[in-house]
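Asker: Sharing a model that was predicted from the sequence below.
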Amino acid sequence: MIDHLVYGTPELAGTVARLSALGVALSPGGRHVGLGTRNHLADLGGGAYLEVIGPDLEQPVPEGPRPFGIDTLTSERLLTWAVRVDGIDAAIAAARAAGHDPGPAHEMHRDRPDGVRLAWRLTAPPAPELDGLVPFLIDWADTPHPAASAAPGARLVDLRATHPDPAAVASWLDALGVRADLTVAAGPRTFTAVLETPTGPVELH
């Protein structure tokens, strides 16, 4: 199941304003303390959501690079995506048995604006040579899912990509059991999410 799309930006407030003007309503998500980022969220229907993530200038500069290559972004970009699993250790083992290693699971948490703490386990985005087209795994366990409190109104209707080696991407998707969630064709690297909003379709690239 698609859990969320990661849309990165070097300037969070401006991107949130632009997307809101296009019809993609967003609500504050929270800060990733120590990582130097924060996010805004939009419910995409079906239990999925859009995460718009960028630098949190109210935090101290982190010791290491911000996640998802945020520090190197010069413009907004659909960076990668996540798939939700129940039992992340078993999902990792299954992918390894199928020939692809998504890496170990790490624990993270953040607090919502209302003070509710969300906790999850996730892998790092795998296969960096495929530039974000292979999803990472995330397991929310017993914590509230972010889609439930994200701003409603948008709906994900298509997720597609092109890549010079579509077979390599497809092999990873097969190993993770999510090939049907992303259409991949041959071509230069592209990544596109099509959202239906109250004011019409919006494409994120």
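Answerer: All right, it came through fine.
Asker: Please count neighbours and contacts with C-alpha atoms only from this point.
Answerer: Will do.
Asker: if I pick the closest residue in space to residue 152 that isn't next to it in sequence, what's in contact with it?
Answerer: What sits nearest to residue 152 in space, not counting adjacent residues and going by Cα to Cα, 6 or more residues apart in numbering, is residue 43, at 5.0 Å. The contact partners of residue 43, by Cα atoms under 8 Å, 6 or more residues apart in numbering, come to 49, 50, 147, 148, 149, 150, 151, 152, 153, 154, 155.
Asker: cool, and residue 37?
Answerer: 31, 53, 54, 55, 56, 57, 59, 66, 67.
Asker: Which among these count as buried?
Answerer: Neighbour counting over these (16 or more other Cα atoms under 10 Å) leaves 31, 53, 54, 55, 56, 66, 67 as the buried ones.
Asker: got the residue ranges for the strands in the protein?
Answerer: Ranges of strands within the chain are 2-8, 27-32, 37-45, 48-55, 77-84, 106-111, 117-122, 136-139, 155-163, 183-186, 190-197, 200-204, based on DSSP state E.
Asker: let's bring in a second model and compare:
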Amino acid sequence: MILDHFAWSSPSLDKAIADVEEWSGIRAAPGGSHPGMGTRNALLSLRDGLYLAIDAPDPGQQLVANNGARMAAQPGYNMDLFAVATDDIHAAQSILERFGLAAELRTGSRKTLHGEILKWRHLAVEPSRFGNALPHISQWETANHPSLEAPIGCTLERFQVAHPLAESVRELYAALDLTIDVVRAERPSLRVSLRGRHGVFDLPSYSA
């Protein structure tokens, strides 16, 4: 199981792309839309197999009771989640269930600007004591990984998970074979720093 991507959201995709370009010197490329979810994104490669997804409302979809509606109402940027990829999603499902987390296997897709449909399976889990420290676990069903077509020039400098139940989070990550820095904090947050052409910068998040 490996880090796959970070989902960082904004009320405005255009503003987020412009800000990241100012901070990094790299302009994220439009990735496509998520049908039915009310969102679209832009991508930056952080290395082969790892990327940043900048998510925002899609003006071409209805923004009612979906992710797009939520992002449109946000007060600013937010690091929503981190995703990991596995080649055995059923084994990952069993691990989550050992921690008392009922995980439903679902399918997901995204249409790229070139018309290609990217498909994956993922585990959907109800809100839990782990909050956003629980990784989004998926298994790709298509060969082309988004990081291979996204603009290069940025790398992951630091990823840290903060959580009041730090020891429980560490136990979960050990069971999932994930090596991630975990620190104790009053509330859960995902702290991501990138390195671009202008040096290191933090991705702001109002929930951090």
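Answerer: Sure thing, it's come through. Note that this is a predicted model, so its numbers are computed, not measured.
Asker: Taking the contacts of residue 43 of structure 1, please make a ChimeraX selection of just the buried ones.
Answerer: Of the contacts of residue 43 of structure 1, the buried ones go into a single ChimeraX selection, burial set by 16+ other Cα under 10 Å:
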select :49,50,147,149,150,151,152,153,154,155
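Asker: Dump the contacts of residue 43 of structure 1 to CSV, plus distance to residue 110 of structure 1.
Answerer: Formatted as CSV, these follow (distance: Cα to Cα, whole Å):
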residue, distance to residue 110 of structure 1
49, 16
50, 17
147, 15
148, 16
149, 14
150, 15
151, 18
152, 21
153, 24
154, 24
155, 25
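Asker: Taking the contacts of residue 43 of structure 1 together, which two end up most distant?
Answerer: 149 and 155 (14.9 Å; Cα to Cα).
Asker: Starting from residue 88 of structure 1, give me the distance back to the nearest residue to residue 101 of structure 1 once chain neighbours are set aside.
Answerer: Leaving aside its chain neighbours, residue 101 of structure 1 sits nearest to residue 95 (6.1 Å; criterion: Cα to Cα, 6+ apart). As judged by Cα to Cα, to the nearest Å, residue 95 of structure 1 and residue 88 of structure 1 stand 11 Å apart.
Asker: State which helix of structure 2 is the longest.
Answerer: helix 13-24 (DSSP state H).
Asker: Measure how that helix sits relative to strand 2-9, angle-wise.
Answerer: 120 degrees (axes from the mean of the first three to the mean of the last three Cα atoms, to 10 degrees).
Asker: Tell me what angle helix 13-24 of structure 2 forms with strand 189-196.
Answerer: Using the same axes, to 10 degrees, the inter-axis angle of helix 13-24 of structure 2 relative to strand 189-196 is 60 degrees.
Asker: from the middle of its chain, how far away would helix 13-24 of structure 2 be?
Answerer: Distance of helix 13-24 of structure 2 from the chain centroid (Cα atoms, centre = their mean, to the nearest Å) equals 17 Å.
Asker: If you count neighbours, what's buried in that helix?
Answerer: 13, 16, 17, 20, 21, 23, 24.
Asker: Distance check, the fifth one against residue 198 of structure 2.
Answerer: To tie it back to what came earlier, the one meant is residue 21 of structure 2. In terms of Cα to Cα, residue 21 of structure 2 sits 10 Å off from residue 198 of structure 2.
Asker: swap in the third one?
Answerer: When distance is defined by Cα to Cα, residue 17 of structure 2 is 16 Å away from residue 198 of structure 2.
Asker: Residue 58 of structure 1 matches what in structure 2?
Answerer: With TM-score structural alignment as the criterion, the equivalent of residue 58 of structure 1 in structure 2 is residue 60.
Asker: Can you give me every residue that contacts the nearest residue to that match once chain neighbours are set aside?
Answerer: Distances taken as Cα to Cα, 6+ apart put residue 38 closest to residue 60 of structure 2, at 8.0 Å, once the chain neighbours are dropped. Neighbouring residues of residue 38 of structure 2 by Cα under 8 Å, 6+ apart: 57, 58, 59, 60, 61, 62, 63, 64, 66, 67, 68, 69.
Asker: Still touching in structure 1? Go through the residues you listed.
Answerer: Contacts conserved in structure 1 for the contacts of residue 38 of structure 2, counting by both residues aligned by TM-score structural alignment, their matches' Cα atoms under 8 Å: 57, 58, 59, 61, 62, 63, 64, 67.
Asker: out of the residues you listed, which are inside helices?
Answerer: residue 67.
Asker: Closest one to residue 82 of structure 2 out of the kept ones among the contacts of residue 38 of structure 2, please.
Answerer: For these, the nearest to residue 82 of structure 2 is residue 67 (16.0 Å; Cα to Cα).
Asker: Go ahead and confirm the closest one touches residue 37.
Answerer: Yes: Residue 67 of structure 2 is within contact range of residue 37, at 5.6 Å (criterion: Cα atoms under 8 Å).
Asker: Between the buried residues of helix 13-24 of structure 2, which sits nearest residue 121 of structure 2?
Answerer: Nearest to residue 121 of structure 2 among those: residue 13, at 25.5 Å, using Cα to Cα.
Asker: so what's the closest one closest to, chain neighbours aside?
Answerer: residue 56 (5.2 Å).
Asker: Give me the distance between the one you found and residue 39 of structure 2.
Answerer: Distance from residue 56 of structure 2 to residue 39 of structure 2, by Cα to Cα: 5 Å.
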